[in-house]
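[1] okay, here's the prediction I keep looking at, along with the sequence it came from:
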Amino acid sequence: MRKTKIFAGSSHPELASLIADRLGIPLAPASFRKFPNQEMTVEIGTSVRDEDVFIIQSGSAAVNDNLMELLLMVNACKMASAGRITAVLPYFPYSKQSKKKKVRSAIAAKLVAQMIGVAGVDHVITMDLHGSQMQGFFSKPVDNLLAEPTIARYIMERIPEYSSGVVVSKNVGGAKRVTSLADRLRMDFALVHRERLGGSDPDEEDSKLTLVGDVSGRVCFIVDDVIDDVHGVCEAAIHLVSCRATRVHLVGTHGILSDNALHLVEACDAISEIIVTNTYPISEEKRKMTRKLRVIDVSGVLAEAIRRTHNGESISYLFYTA
C-alpha cells in the first residue's frame, strides 16, 4: 500500500496538529512565503512520489491567501508525482456563495471547486457544505462529512434537559438541517419566520418575527451550519425568550463570527451559550470577547475519514456516529 504524507497549510495549524496526532503521523514539512510583490510561493520539503497525500487547509479570515496556498500545494505535489492528492477542507471557502443571488453575480463556490480540480486534486474531504448542490460542483469525488453526530453527542452529554427541548431554525432555508438534528435527538422543532412589512428588506427594523411551534417552558437550540453575522440570531433568541423559552443555545458547525460577533453574543442576555466546532480557526482575541463560547473538537471525525480513505474503507459509518 502507498505511504501516507499529511501536509498542513497555514490556515488552521491547531486543527491540523490535532488530526495528525490522532493518526500518529507527523505533519510533512512544507514552507510558505511571499515575495515583495505579494506573490506566494510554496515548497514541499519531502518526496511524495507515488504516495497518498492529504493536504489540510480550511477557510479562514485570510481566505484568499489560504486558497492560493492550497492551490500551490496541490500543484506542487502533482508536479512531484504524488500518487493521489486529497484536499481536506474542514470549512470550504466561499461556500456561502453557492448560488446566484443577483442577476449578474458569480457562483464563487463552483469556481473554487473547479480551481481545486484544475490544480490537481483527486479527492475532496469537507464538512457540512452550505448547500447540498455543491457536491455537483466538483469533477472529483467529494466526501461531505457531517458535524451533526458530534454536536448531538455534546448536547446529550452536557445539557441534561435537552430531551424536552426544541431545535429551532431561524429561517425557512435551514429547516432541513434543523429537522435532521431534531430527529436524531428525538426532539421537537420550531421555526422563526421573518415577515416583511410593506415589502421592506428583511434585515430592516420594519419586519416582524413569528414563531411556528411551541417553546414555552423549554430549552431551545437555534441551529445553523455557518454562524457569522449574529444580528439575526440574537433577534431570534430574544423572540424565543419573549415566547417563554427557558434558555437559548446557539449551535453551528462553522464559527466564522466576523468582526465583533462574539461581543454581541456576550451582550445578548437571551443567548446562554454558543456552540461551534473547530473547523474554522477562532483567534484567542475573539475567544476573549465572551464567556459563552464552547468549541467542539471534530479532529477525530476528520482523522478517521483520512484513515478510511487511505485504507479504501467506507466512510458512511461517520455519518451516524462520532
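    Yep, that arrived. Residues are numbered from 1 along each chain as shown.
[2] switch to C-alpha atoms for all contacts and neighbour counts from now on
    OK.
[3] what count of nearby residues applies to Ser314?
    Ser314: 10 surrounding residues under other CA atoms under 10 Å.
[4] identify the residues contacting it.
    If you count contacts by CA atoms under 8 Å, 6 or more residues apart in numbering, Ser314 has them with Arg308.
[5] just to be sure, it is in a strand?
    No - going by DSSP: H, G, I helix; E, B strand; the rest coil, the assignment for Ser314 is coil, not a strand.
[6] adding another structure so you can compare the two:
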Amino acid sequence: MRQAQIFSGSSHPALVEGICDRLGQKQGKAELSKFSNGETSVQILTSIRDQDVYIVQSGSSRINDNLVELLIMISACKGGSAKSITAVMPYFPYCRQSKKKSHRGAITARMVANLLHVAGVSHVITIDLHASQMQGFFKCTVDNLVAEPLIARWIKTHIRNWQEAVVVSKNAGGTKRVTSLADALKLSFGIVTTDRRRFLGHHLHDPYSMAGSMILEKLVDGLNEHQENGSLDSKEDEKKELTSEGVETQDKVESDDTTPNGMAPPPDTPDTPPANDLRRSRTEPTTIAELEEEFTDERARDVITGRLIHGHIVDEEEQQPSPSISAASASATPRLARISGYDGMHSARGGSSDAGDPPEHMMSSFISTTSSFKTQSVIGGHIDVGATSEEEEEDLQDSEVETMVTLVGNVRDRPVFLIDDMIDKSGSWVAAAETVIKRGGATKVYCFATHGLFGDNCLEELESCECIEKIIVTNSFPIDVEKAERSQKLTILDVSSLLSEAIRRNKFGESISQLFMHYD
C-alpha cells in the first residue's frame, strides 16, 4: 500500500508480522525504549509526512505500559505530520470497565477513549468489544470487528456433528452473542446462570442487610404478637362467618321455594350445593400438595438446577444442605416463614404451627429475597450493573457462599458450544461445563472465546477439567508460547487476515460489511 505505514507496539509483534505479510508491507521503523525510572520513550525513524499511519497495539499482561506506549506513539506520529492515525487494538484495554458499578466508581473505558482522542487518533479498529455500546465513548469512527465468522468456519471444518450442537451462554450477559452464533449456524441455544445465595444466618446478623435491620426486627415482632393474639379469635370468627352464611343461605332457600307464578319448581331441578361447598370452591387449595400442583408448569421440566460447591457441580444424591448451612438457617426458617405470610396461611388451612415449615422451593425463594438486599447495592438497583464476571468468579470460589446454577435448554446427547468474548478465569467455564455434562447430559463441551487472557492458572485448570473437550480462542491477545505448547486442548485462531483486510479496505475507502458475513 502506497502512502501508508504500519507500526508495531511491543505488546504483540507476532500479530503485526502476520498483518504485514498478508498486505505485502514492511513495518515502519520505530525505536521503543525505557528510561531507568520506567518512563517510555518513542522515536519514529521513518518519514510519515502526509501518510496514513496504522499502529497495531493490543492489550497484554503489561496493559498499562502498552497503553502509555500507544498514546506516545500516536502523539509522535501526529507531531510528524501524519495524514491520519489509526489505532489497531484487537483487545481494547479496560473494556470491562465500561459502566459505573458504584457511586464512586470510574468508567475507565470512556477515559481511555478520551485519552486516544487527545493524543490525536482519527480511527480505531478493534475486535469484539466487551460492550458494543462503548463505541459511543469515542469522538472518532470505530470499526468493531467480530471473530464470529472465524469461529463458525472452524466449527464447520473441525466438528463432525456440529449440526446437532447447542450454543450455550455461561451467563445471562452473553445471550446476544450466543443467539447471534446460533442464528448463523441455525442451531438451538441455551443459557447457564449462577445465582449467589448467602447463608441465612449471615443475613440475620448482618447490620447492612435488610434481614438484620432494626425495622425488620420490629416488623417480625409485631407479626408474632398479632398471630399469637389472633390465633384464638380467628377460629371464633371463622365459626361466626360460617354460621351467618348458613342462615343467609337457609333464608334464601325458603324465600325461593316457589316461582314468581306461585308454582313449585320442577322435581328434576338440582339442589343448591351447601354453603361450605360454595365457600371451598371459591378459595385457594387447602393442602400444600394442591398448592404445589397449582403452580406446576410442563415447560419447567426443561429447566435443570443444581448446586455448586467451590465452583464444582454436586451430584444429585449429594444435593443436600450441609450441616453448617442447616444450623445457620434453622433459626431463620420460622422467622422468614412468618414474614412471608406462609406460616399463617398454613395454620389457617388446617396445618399445625409446628409443621408449618415451608417447602424447599419456597425456602430458596426466601434465600434469594434476603440475599438480593445486599447483592443489588448498585446504582439504580439494576442487576446488570452489579453482576460482573469478577464477582461471579469470587462467589464460585467462596466457601461461605452457596451458588445455585440453572440450565435452560435441552442439551441431552448433544455437543455444547460455550461462547463468551474472553477467558480470564476458569471458575465460571468449569461450572458451566460440568453443569451441561453432569446435569444436562451433553456429550462434549467446546469453549469458544475471542480473547484468551488466561490469567493466573486459568489455562491449567481448564486443561484439567474432564468435561471440556477443546478450548478455542484467537490470537488477538498475546498468549505465552510455552503455556500454549503445554496445553493439549488449546486451539488458537489467527486474526491477522481479518485485521489486514480491515486495514486494506480502510485505506482504499471500501466497505467493511463483508467482514461481518459468514461464508461456507
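    Right, received. Where do you want to start? None of these values were measured; they are calculated from a predicted model.
[7] post the TM-score for the overlay when you can.
    After superposition, the two chains reach a TM-score of 0.97 (TM-score structural alignment, normalised by the length of structure 1), with 322 aligned residues with a CA RMSD of 1.3 Å.
[8] for Ser81 of structure 1, which non-adjacent residue is closest in space?
    Nearest residue to Ser81 of structure 1 in three dimensions, chain neighbours excluded: Arg49, at 4.8 Å (CA to CA, 6 or more residues apart in numbering).
[9] the one you found - how many residues pack around it?
    By the criterion of other CA under 10 Å, Arg49 of structure 1 has 17 neighbours.
[10] isn't it up against Gly83?
    Yes - checked against CA atoms under 8 Å, the pair Arg49 of structure 1 and Gly83 is within contact range at 6.5 Å.
[11] helix or strand for Asp251 of structure 2, which one?
    For Asp251 of structure 2, the element it lies in under DSSP states H and E is helix 214-255.
[12] what range in structure 1 does that helix sit on?
    Following TM-score structural alignment, helix 214-255 of structure 2 has no partner segment in structure 1.
[13] name the next helix or strand downstream of that helix, please.
    Note on helix 214-255 of structure 2: by DSSP H and E, the next helix or strand toward the C-terminus is helix 275-282.
[14] counterpart of Glu510 of structure 2 in structure 1?
    Structural alignment (TM-score structural alignment) places Glu510 of structure 2 against Glu313 in structure 1.
[15] and the angle from the helix holding Asp251 of structure 2 to helix 275-282?
    Interaxial angle, helix 214-255 of structure 2 versus helix 275-282 (axes from the mean of the first three to the mean of the last three CA atoms, to 10 degrees): 130 degrees.
[16] ok now helix 214-255 of structure 2, how far from the chain's centre?
    Relative to the centre of its chain, helix 214-255 of structure 2 is centred 46 Å away, using CA atoms, centre = their mean, to the nearest Å.
[17] tell me what it is packed against?
    Other helices and strands packing on helix 214-255 of structure 2, by 3 or more CA pairs under 8 Å, 6 or more residues apart in numbering; DSSP states H and E, are helix 275-282, helix 332-340.
[18] can you name the residues of structure 1 that the longest one overlays?
    Counterpart in structure 1 of helix 332-340 of structure 2, with TM-score structural alignment as the criterion, is absent.
[19] what of the first one?
    Against structure 1, there is no aligned range for helix 275-282 of structure 2 (TM-score structural alignment).
[20] show me what that helix is packed against.
    Using 3+ CA pairs under 8 Å, 6+ apart: helix 275-282 of structure 2 touches helix 214-255.
[21] try 6 Å
    Helix 275-282 of structure 2 is packed against no helix or strand, with contacts defined by 3 or more CA pairs under 6 Å, 6 or more residues apart in numbering; DSSP states H and E.
[22] flag every buried residue along it.
    Buried residues in helix 275-282 of structure 2, counted by 16 or more other CA atoms under 10 Å: Ala275.
[23] what sits up against that helix?
    Identification of contacts with helix 275-282 of structure 2 by CA atoms under 6 Å, 6 or more residues apart in numbering yields no residue at all.
[24] over to stretch 182-198 of structure 2?
    By CA under 6 Å, 6+ apart, the residues outside stretch 182-198 of structure 2 that reach it are 166-171, 368, 371, 401-409.
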